[in-house]
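> model the following, please.
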Amino acid sequence: MPRSHASLPRLFVDADLAKGGEVALNKDQSLYLAAVLRKSVGDEVVLFNGRDGAWLCRLTSDSKKSVTLAVAEEVAAQTEKSDLWYGFAPLKNDRLDYVIQKAVEMGAGTIQPVMTQYTQVHRLKTERLHANAIEAAEQCEVLSVPTIADEITLERLLSDWPNEHADRKLIFADEGEASSSPVEALSALKGQKIGLLIGPEGGFSDAEREKLRSLPFVVPISLGPRILRADTAAVAAMAVIQAIIGDWR
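I've put the predicted structure just below:
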């Protein structure tokens, strides 16, 4: 997006976006623009929907209950959705929000909660995860909001993997792996579809690690000599993946 538009508010909408169109915001978004940001008729906002790119829009109505905007011009072409699959054991409260936000920023295309033996949270509100993903996309100029998959047990994930992800390798951040650089293992996966699995606080159980390491589609890696929190490990792993075999250019 051109820097001249970078300071404008960005909002995700479900409506189609095309030059000359008009978009009516929902109640919460209308209140945010009209009451919180005090935007009025003629002010500019950037809208995106994950399909049509980002568009400069101007307010044609500034009612706190229903803001409408005229779609003026495209300011960024739609990007392809990332192919990076990211699975994680849900954490508590703010750290769960953090993990979702950072996954969006780091380019995950699908975010999959995975229930393990030591998972701390067993009841997730999918709408909250989706809202966090949208907020992160709005703030970081991401045009393709990741898919938030329904939670799944680790056992079911691994048994279904050969059918659901037949051509995808699963990178497993193994806290029990001898400390080493992940560069060599990741470099060998260039050009292949990949997934990343991060365990809970306390790590995977011995039985889970044994199962993971026995599967032909799983690639265990070390994240170095230091003990990382689960949320830190997620960011570190996605960073090295994107740098070595991902979409960083």
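> CA only for contacts and neighbour counts going forward, please
Fine.
> what residues are up against the residue sitting nearest the centre point of the chain?
With distances taken as C-alpha atoms, centre = their mean, residue 104 lies nearest the centre of the chain, 2.8 Å away. Shown in contact with residue 104 (C-alpha atoms under 8 Å, 6 or more residues apart in numbering): 133, 136, 137, 142, 145, 146.
> now do residue 215
Residue 215 makes contact with no residue, according to C-alpha under 8 Å, 6+ apart.
> can you give me the strands for this structure?
Secondary structure of the chain (DSSP state E): strands at 10-12, 22-24, 44-48, 54-62, 67-76, 85-88, 110-115, 147-148, 152-153, 168-173, 193-198, 218-221.
> and for comparison, fold this next one:
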Amino acid sequence: MAEVEGKIRLFVEAPLGPDATVALDPAQAHYLFAVMRLGQGDRVAIFNGRDGEWLAEVASVGKRIGTLAVVAAGQPQRVPPDVWLIFAPIKKARTDFIVEKAAELGAARIQPVFTRFTNSERLRPERLRAHAIEAAEQCGETYVADVAEPVKLAALLDGWDPARRLMFCDEGRTARPAAEALADAPRGPWAILIGPEGGFAPEEVARLRAMPWVLPVTLGPRVLRADTAVCAALTIWQATLGDWPAEGGG
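Next up is the predicted model:
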């Protein structure tokens, strides 16, 4: 739940449209009425990731309950650029950071993977989804990144659709710089792969480099932490193939 430029934005699960009524859960009611001190008639922006943003006003107030009534349409539903972030989980706080920033930077899907050297295998997908929702609320988006259940990298590659190109961020620095490589790359479905703190195993690198739809890239002359690499890679992709350029479209 977030306040953006003076406008409180709230993600809800309910269908939205003209004259819709939304029942608040206890956490939402606490936030709006106890934290933000809203009362009957006050207005908030709400979205569900499907129906665009709507302006709603507080229809009823309770200690742990409440309802909102839709009063007007807001911004239309947007579609994220078709890019996935695939990453190996790291320490809890930094994994949370990765999900939050990937959602803010416009990833459509966030896919944790276990590699040979992944040193963190405990994840709570519901907590990661909460971070993605908070990021969408904060940055004014109408969609929420899909946070997938973690899988092993080998299994993910076994079922890979070759129509989706994969930008492989290779810490070995034997590939072309990402901005240069993407400048010559086609638009369409993409994914970005960031490895664990220990790097990819040799057999993982060999398999990735052998796949014709994989584009190995480097992210500069410095060794980046995984969370920094995520931000750098998504920024470069968005600036070249994503929805940042005026003519954009992922």
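> sorry, back to before: go through the contacts of residue 104 of structure 1 and name the one nearest residue 76 of structure 1.
Nearest to residue 76 of structure 1 among the contacts of residue 104 of structure 1: residue 142, at 10.5 Å, using C-alpha to C-alpha.
> doesn't residue 97 make contact with residue 132 of structure 2?
No: using C-alpha atoms under 8 Å, residue 132 of structure 2 makes no contact with residue 97, being 9.9 Å away.
> ok, those two, which is more surrounded?
The residue with more neighbours, out of residue 132 of structure 2 and residue 97, is residue 132; 27 against 19, by other C-alpha atoms under 10 Å.
> aligned to the more buried one, what sits in structure 1?
Using TM-score structural alignment as the criterion, residue 132 of structure 2 maps onto residue 133 of structure 1.
> list the contacts for its match?
Residue 133 of structure 1 sits in contact with 100, 101, 104, 145, 146, where contact means C-alpha under 8 Å, 6+ apart.
> which of these does structure 2 keep?
Compared against structure 2 with both residues aligned by TM-score structural alignment, their matches' C-alpha atoms under 8 Å, the contacts of residue 133 of structure 1 retain 100, 101, 104, 145, 146.
> what about the closest residue to residue 236 of structure 2 other than its chain neighbours, how many neighbours?
Nearest residue to residue 236 of structure 2 in three dimensions, chain neighbours excluded: residue 179, at 6.1 Å (C-alpha to C-alpha, 6 or more residues apart in numbering). As a burial measure, residue 179 of structure 2 scores 20 neighbours (other C-alpha under 10 Å).
> now swap in the one 3 residues further on and tell me
As a burial measure, residue 182 of structure 2 scores 19 neighbours (other C-alpha under 10 Å).
> what's it aligned with over in structure 1?
Aligned partner of residue 182 of structure 2 by TM-score structural alignment: residue 186.
> from residue 166 of structure 1, how far off is its match?
As judged by C-alpha to C-alpha, to the nearest Å, residue 186 of structure 1 and residue 166 of structure 1 stand 19 Å apart.
> and residue 175 of structure 1, by the same measure?
Plainly put, residue 175 of structure 1 is 26 Å away from residue 166 of structure 1 if you go by C-alpha to C-alpha.
> one more: residue 34 of structure 1?
Using C-alpha to C-alpha, one gets 49 Å for the distance from residue 34 of structure 1 to residue 166 of structure 1.
> more crowded one of these two?
Taking other C-alpha under 10 Å, residue 34 of structure 1 and residue 166 do not tie; residue 34 has more neighbours (20 against 11).
> next up, the contacts around the more buried one.
Contacts for residue 34 of structure 1 (C-alpha under 8 Å, 6+ apart) come out as 40, 62, 63, 64, 67.
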